[in-house]
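Engineer: Quick one, structure for this:
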Amino acid sequence: MEQFFNISVITDNFTYFMIGRFPHGPLGGVGLTLYLAAVSCVLSFIGGLLLGLLSISRYPVVRYPVLAFINLIRGMPLLMVIFWMYFLMPALFGKVAENNTVIMALTLFTSAYMSRIVVAGIEGIPKGQTEAAISTGLTHWQTMRYIILPQGLRNMIPSFVNQFVSLIKDTSLAFIVGVSELTHVATQINNRTMAFPTEIFVFIAIVYFILCYAFTSLSRWLEGRLAWRKAI
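Structural biologist: Predicted structure coming up:
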């Protein structure tokens, strides 16, 4: 059995799978995967919020270009967006670290999807609240800031967590431009050993499953908490 499924390649390289060469070199493996996902998620939240608000602007000169940008990004594969950032950013800004190009690509791609979550959350708030707030003298943006967004964002949390789970899986495409995240590390180890591809890729599949299942469970817990608070 050991001949067909030898876990020694996992135990011997476990630290490399988890953090790459860190602290004696750049962070890699699971650590870099989570770093890419976390930074991209925070930036995507900000970007998605801005794009979502601008896409429902009352001014067509603002709304239509933003909607065109959102539909353009959503209509393209993430791999293409990564290649765009990989070749475009150095051309515009000089030498840019591969990690930053991937973060930018993930941010643009995920922001486009998060913007629709924001719009759905805002549209889920009864229109009467907007009308009541405006009748008290609040401006449109004051109403959005103080009345609509606080309620809408609470309803968006489970969807944001689900998008974060998707983002963790999307980081696996970063290996195509040489970023040393989990999939790239697994490929390096597989190319070095040339004997245990099944063990290596089954292991990283299990790691991705554990990460995604943990955040999916968090999403279900948040949905339950929000439903319980609404019931009260």
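Engineer: switch to C-alpha atoms for all contacts and neighbour counts from now on
Structural biologist: Fine.
Engineer: what residue is smack in the middle of this protein?
Structural biologist: residue 167 (3.3 Å; Cα atoms, centre = their mean).
Engineer: So which bits of the longest helix along the chain are buried?
Structural biologist: For the chain, the longest helix by residue count, based on DSSP state H, is helix 197-231. By neighbour count on 16 or more other Cα atoms under 10 Å, the buried set for helix 197-231 is 197, 199-200, 203-204, 207-208, 212, 215-216, 219, 222-223, 226.
Engineer: Show me which of these is closest to residue 149.
Structural biologist: Lowest distance from residue 149 to the buried residues of helix 197-231 (Cα to Cα) belongs to residue 226, with 15.7 Å.
Engineer: ok, the closest one to residue 153 distance?
Structural biologist: 11 Å (Cα to Cα, to the nearest Å).
Engineer: can you give me how far the longest helix of the chain is from the chain middle?
Structural biologist: 14 Å (Cα atoms, centre = their mean, to the nearest Å).
Engineer: who does it touch, helix- and strand-wise?
Structural biologist: helix 8-12, helix 149-170, helix 182-193 (3 or more Cα pairs under 8 Å, 6 or more residues apart in numbering; DSSP states H and E).
Engineer: so which of those comes closest to residue 38?
Structural biologist: Of all the helices and strands packed on helix 197-231, helix 149-170 comes closest under Cα to Cα, at 8.0 Å.
Engineer: which strands and helices sit next to that closest one?
Structural biologist: In this structure, helix 149-170 packs against helix 29-55, helix 98-123, helix 197-231, with contacts taken as 3+ Cα pairs under 8 Å, 6+ apart.
Engineer: name the element residue 72 belongs to?
Structural biologist: helix 60-74 (DSSP states H and E).
Engineer: Tell me which residues are up against that helix.
Structural biologist: 51, 54-57, 81, 108-109, 112-113 (Cα atoms under 8 Å, 6 or more residues apart in numbering).
Engineer: Which entries within these meet the buried criterion?
Structural biologist: Buried members of the contacts of helix 60-74, scored by 16+ other Cα under 10 Å, are 51, 54-56, 81, 108-109, 112-113.
Engineer: roughly how far out does stretch 218-232 sit from the chain middle?
Structural biologist: With Cα atoms, centre = their mean, you get 22 Å for stretch 218-232.
Engineer: cool, and stretch 132-145?
Structural biologist: 32 Å.
Engineer: related to what we said a few turns ago, please identify which of the helices and strands packed on helix 149-170 is closest to residue 176.
Structural biologist: helix 98-123 (10.2 Å).
Engineer: Another for comparison:
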Amino acid sequence: MDFVNALSWENVHFLLQGLWVTIYVSLISIALSFIIGLVLGTVRYSKIPYLSAITGFIIDIIRNLPLLLIIFFTYFGLPGLGIRVNSVVASIVALVVFESAMIAEIVRSGINAVPEGQMEGARSNGMNFMQAMFYVIMPQALLKMIPALLSQFVSLVKDTSLATIIILPDLLYHAQIVYSQNTNYMIPMYLIIALMYFIVCFCLSLVASYLQKKFG
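Structural biologist: Sure, this is the predicted structure:
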């Protein structure tokens, strides 16, 4: 009976509100981190004197920091620097910083997986480096990146739950509010949010599979 009561329409509707925040934060973070990661990965691959080395050094530092530490810094540390942000903005900034570094490495690896002759052939046909990268190398590299990018994006969706610690009103936080009113609802809440996370992540995998088949 507790299971049925826990899944009342009021509770499910409340969870869906949290799910929307999770999806909203995830989509913005995915879009921004992909763009920034694409740029950082390309810069690191390009071996531009000093700039590539500095970029690689910063990426390595961020990749080896706990995401939770970055979340704490954006929410509690930035106000000390005069920058005040709410939990949603802090979560997005933290996720974008962390995921951009992870995606930059995926991008660099994807570019390295493209045979060197592709770049040489493009340059011999009169393209400059950026043209060859944009029209020849990157389209091939992106196809090779799809599985790794999907895995990283799925991890990003799940990592949004860490922002509950700074009171991000996401799916997990809403579930905690529901079962805090009745501890018998704890297991039903965890089961339904597990299902919701699965649906979101599974949809991401379907999109990636479609893209891979369409452009592969």
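Engineer: Please work out the TM-score for the two chains.
Structural biologist: Superposed pair, TM-score by TM-score structural alignment, normalised by the length of structure 2: 0.91. Supporting alignment: 215 aligned residues with a Cα RMSD of 1.7 Å.
Engineer: counterpart of the helix holding residue 72 of structure 1 in structure 2, which residues?
Structural biologist: Under TM-score structural alignment, helix 60-74 of structure 1 corresponds to residues 49-63 of structure 2.
Engineer: and for stretch 133-148 of structure 1, what are the contacting residues?
Structural biologist: So stretch 133-148 of structure 1 is contacted by 122, 125, 129-130 (Cα under 8 Å, 6+ apart).
Engineer: will you turn those residues into CSV that also has distance to residue 181 of structure 1 and neighbour count?
Structural biologist: Below are those laid out as CSV (distance: Cα to Cα, whole Å; neighbours: other Cα atoms under 10 Å):
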residue, distance to residue 181 of structure 1, neighbour count
122, 35, 23
125, 40, 16
129, 46, 13
130, 45, 17
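Engineer: Give the aligned equivalent of residue 153 of structure 1 in structure 2.
Structural biologist: Using TM-score structural alignment, residue 153 of structure 1 sits opposite residue 142 in structure 2.
Engineer: Excluding chain neighbours, what is closest to its match?
Structural biologist: Take residue 142 of structure 2 and drop its neighbours on the chain: the residue closest to it by Cα to Cα, 6 or more residues apart in numbering is residue 110, 6.8 Å away.
Engineer: try residue 88 of structure 2
Structural biologist: residue 168 (6.0 Å).
Engineer: name the element the one you found belongs to?
Structural biologist: Counting by DSSP H and E, residue 168 of structure 2 is found in no helix or strand.
Engineer: That one maps to what in structure 1?
Structural biologist: Match for residue 168 of structure 2 (TM-score structural alignment): residue 179.
Engineer: My guess is that match contacts residue 101. True?
Structural biologist: No. The pair residue 179 of structure 1 / residue 101 is not scored as a contact, 9.8 Å apart, by Cα atoms under 8 Å.
Engineer: how near is residue 201 of structure 1 to residue 187 of structure 1?
Structural biologist: Look at residue 201 of structure 1 and residue 187 of structure 1: by Cα to Cα, they are 9 Å apart.
Engineer: Please say which position in structure 1 the residue nearest to residue 142 of structure 2 maps to.
Structural biologist: Structural alignment (TM-score structural alignment) places residue 110 of structure 2 against residue 121 in structure 1.
Engineer: From residue 71 of structure 1, how far out is that match?
Structural biologist: 19 Å.
Engineer: what about those two, which has more around it?
Structural biologist: Ranked by neighbour count (other Cα atoms under 10 Å), residue 121 of structure 1 and residue 71 place residue 121 first, with 21 against 13.
Engineer: ok, the more buried one touching residue 159?
Structural biologist: No. If you go by Cα under 8 Å, residue 121 of structure 1 and residue 159 don't touch, sitting 9.7 Å apart.
Engineer: Restricted to helices, list the contacts of stretch 133-148 of structure 1.
Structural biologist: 122, 129-130.
Engineer: Nearest to residue 96 of structure 1 among these?
Structural biologist: Distances from residue 96 of structure 1 to those, taken by Cα to Cα, are shortest for residue 122, at 36.5 Å.
Engineer: Spit out the contact partners of the closest one.
Structural biologist: 148-149, 152.
Engineer: gap between it and residue 102 of structure 1?
Structural biologist: 30 Å.
Engineer: next one: residue 131 of structure 1
Structural biologist: With Cα to Cα as the criterion, residue 131 of structure 1 and residue 102 of structure 1 are 42 Å apart.
Engineer: Looking at the two, which has the bigger crowd around it?
Structural biologist: residue 102 (26 against 13).
Engineer: To which residue of structure 2 is the more buried one aligned?
Structural biologist: Aligned counterpart of residue 102 of structure 1 in structure 2: residue 91 (TM-score structural alignment).
Engineer: hang on, its match packs against residue 163?
Structural biologist: Yes. Residue 91 of structure 2 lies in contact with residue 163 (Cα under 8 Å); the separation is 6.1 Å.
Engineer: and for those two, which residues touch both?
Structural biologist: residue 71.
Engineer: Quick one: neighbours of residue 91 of structure 1, just the number.
Structural biologist: Burial measure for residue 91 of structure 1: 11 neighbouring residues, criterion other Cα under 10 Å.
Engineer: isn't there a helix covering it?
Structural biologist: Yes. Assessed with DSSP: H, G, I helix; E, B strand; the rest coil, residue 91 of structure 1 lies in a helix.
Engineer: Show me what it lines up with in structure 2.
Structural biologist: Match for residue 91 of structure 1 (TM-score structural alignment): residue 80.
Engineer: Repeat that for residue 137 of structure 1.
Structural biologist: Under the alignment (TM-score structural alignment), residue 137 of structure 1 maps onto residue 126 of structure 2.
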